[in-house]
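Visitor: let me see the structure of the following:
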Amino acid sequence: MTDVTEQSAETGAAGGSFPELLRLDEIDKNLFRGSCHAGAPLRAFGGQVAAQALTSAGRTVGADRAVHSLHGYFIRPGDPRRPIVYEVERVRDGRSYTTRRVLAVQRGEAIFTLSASFKEPEAGAERQRSAPVVTPPDELPDPYVAWAASDPEGYAQSAAARTLQMRFVPAGSPGLPPELPGMPQQFVWLRSATPLPEDDALLHVCALTYLSDLTLASTTAMHLQSPRFRRQEPPRLTLASLDHAMWFHRPFRADEWLLFAQRSPSSSDGRGLAIGEFYDTRGTLVASAVQEALVRERRTPPEG
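Guide: A predicted model of the protein is given here:
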């Protein structure tokens, strides 16, 4: 479980670029070691853990096979002060498909587990859901500018702008699809802040895995932030990624703008479900993501 309570832009901080964020040392065959920054105080950012686990799996697969899906479970909070060891199991190498399992370990205990499938490309008939027509990213404000102005010291320490760029599409913007009852939604443009190598498809996929964990959990709790649910003292939310799945449909570049269209169809039993789709600026559906998150309200007990 990766706690993202009051998740700040520090999640995009340490390292300064995706090649650095995803760098791993190969310490033995099928064994890798990496380090992750915090997403919340003393909690490793789950998106980076998942992206490094996928990187380790990809390092054991030939370049002719691209990852098409991943399924991960966050088991324990990772400690950003300690390295993480990734143990890769080569489950299957078939004619067209390759399967890998990865166990992320700290202090001898599993903190995350990942299954990933890779395949050779093949031709076939295509179709896709149409992309929503929203305000383009170059017409939206940069949230990091406001952050730098209000907290220059924190912004300088995080170096978030060197890692990723984000643009939030305001609710009610022209072109947004109508929000269905009981299904809050948000739309965010995302990309790497620095160019990535053109010939490293695995790096782009792992960078998108990192980016996909930034806002899905918050989508599950949007109903708790609406005026209908506000109190005089707004509850402090605890959000934590429980599991995460992705499907990669078509080639893309993570250093070009991608629209993350997110919706949450359910929240109950202290858990919320969010689904998301990534579209490039041409409207091509390149990836989908689903996440279940822990959603809890933490209220301050009354004085006296």
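Visitor: all contacts plus neighbour counts: C-alpha atoms, from now on.
Guide: Will do.
Visitor: show me where the stretch 1-150 of the chain has strands.
Guide: For the stretch 1-150 of the chain, the strands defined by DSSP state E, counting those that start in this stretch occupy 2-3, 25-28, 31-34, 38-40, 43-44, 66-74, 84-93, 97-106, 109-119.
Visitor: which stretch among the ones you listed comes nearest residue 160?
Guide: strand 38-40 (12.0 Å; Cα to Cα).
Visitor: to compare against the first, here's another:
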Amino acid sequence: MATDLMNPPRLSFVELMKLERLESNEKGNGNEGTGREEEKFMSVNPAYSPGFGASYGGHVFAQAVWAAAQTVGGDGERGMCVHNVHGFFTLPAFPDRPYVYTITHLSEGRSYCTREVKVQQPTTSPPSIPFKPQDLEKNLGKVCFTSMVSFKRDEELGPNHQTEEGYEKKYEEVLKGKDPWDWPRLPRVDAPWYYRHIKQHPQPNDFPGLDVRKVDMRTYNANYQPQDYRQLQLYTPLGSLTSNPNLHACAHLYASDRNSVFVVSNATKIGDNIKAMGSLSHSVVFHGNSTDLLIREGEWRCQESRTPRSGNGRGVVESRIWNGKSHVASTWQEGQLRWTDKVGEMRQMNTFREGLRRKAKL
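Guide: Predicted structure coming up:
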């Protein structure tokens, strides 16, 4: 049975996404004479780190949208709700310093509006936690993430279609007789070497914000080629969410990056041979109205992932996010994926082990 040590208290999703508004320094921001307004926000709580010294990319991806949502007015129900996000990871980000989000207003329409988000972190090492806004302006590093975010107002329902009626019937043999909490929590690293490691050295699952469960698909995938590989993960927020649909959308975004490029390494069976792995870009389109995004307390959602293509040091992950029979979002993610057959170059595994050694010396 899981112990409190193995499942420690974790930050709620509302706390994880919390922001502090900063004073914008309009002078020298590059927008003089353009009529484009800027607003700035700073993260309050540290991002999760899987153990490689870098932050979990889903944090900045989701929080960038939440920051942009603060600039569109309304509560998302009668106002603007996110429907389209395109993000690019340009540099590794670090969990020991805050994110600073600069939001540029690109357009203001009656039905749609768009925002550009630039994200930077202080270069001082290490800044204090909890984070403080002092000296952020003069010590910000290069842009580590940038995104375009589009918001829209709800519209009356018209003709609509989707390719399948839910995921439960398709994967009935896998899911039969199982509740979401019957599946194990997704570990820090979804790679064979990490499963061997935690079997010998159990570690607490401290992923914040969401409870994410990985459905065991090994029997389903046993005789499939990489392009036919499928992975299901089920998720629910930790703690209650506010009524703002934009916050619920951010929970979907936070979950959508959780296993990302590991889907490619598992499908191609190179998980023990990773030389370099990381997200390059991530895009999500929400298909319904704002009410379709809501996750009520106790409800679970499903992400169904596949990889149509990999090679040349990269891989692509596509996924659909389901609310029962309703296909509520589609995602496309490209990641760096380099492999090696030399033990000394298996950086993912070696970097994690080096981190453990350093912790042991503290």
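Visitor: can you put the strands of the stretch 1-150 of the first structure in JSON lines and add distance to residue 51 of the first structure and mean neighbour count?
Guide: As requested, the strands of the stretch 1-150 of the first structure are exported to JSON lines (distance: least, Cα to Cα, whole Å; neighbours: other Cα atoms under 10 Å):
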{"stretch": "strand 2-3", "distance to residue 51 of the first structure": "14", "mean neighbour count": "28"}
{"stretch": "strand 25-28", "distance to residue 51 of the first structure": "14", "mean neighbour count": "12"}
{"stretch": "strand 31-34", "distance to residue 51 of the first structure": "11", "mean neighbour count": "21"}
{"stretch": "strand 38-40", "distance to residue 51 of the first structure": "14", "mean neighbour count": "24"}
{"stretch": "strand 43-44", "distance to residue 51 of the first structure": "12", "mean neighbour count": "24"}
{"stretch": "strand 66-74", "distance to residue 51 of the first structure": "10", "mean neighbour count": "21"}
{"stretch": "strand 84-93", "distance to residue 51 of the first structure": "11", "mean neighbour count": "20"}
{"stretch": "strand 97-106", "distance to residue 51 of the first structure": "11", "mean neighbour count": "21"}
{"stretch": "strand 109-119", "distance to residue 51 of the first structure": "10", "mean neighbour count": "21"}
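Visitor: out of those, which comes closest to residue 139 of the first structure?
Guide: Using Cα to Cα, those put strand 38-40 closest to residue 139 of the first structure, at 28.3 Å.
Visitor: the first structure: which residue goes with residue 84 of the second structure?
Guide: In the first structure, the residue paired with residue 84 of the second structure according to TM-score structural alignment is residue 69.
Visitor: check contacts around its match.
Guide: Going by Cα atoms under 8 Å, 6 or more residues apart in numbering, residue 69 of the first structure touches 116-118, 245-248.
Visitor: would you map the strands across the stretch 201-350 of the second structure?
Guide: Taking DSSP E, counting those that start in this stretch to define them, one finds strands in the stretch 201-350 of the second structure at 210-214, 231-237, 274-286, 301-311, 314-323, 326-339.
Visitor: tell me which residues in stretch 265-280 of the first structure are buried?
Guide: 265, 267, 271-280 (16 or more other Cα atoms under 10 Å).
Visitor: my bad, stretch 183-193 of the first structure
Guide: In stretch 183-193 of the first structure, counting by 16+ other Cα under 10 Å, buried: 183-193.
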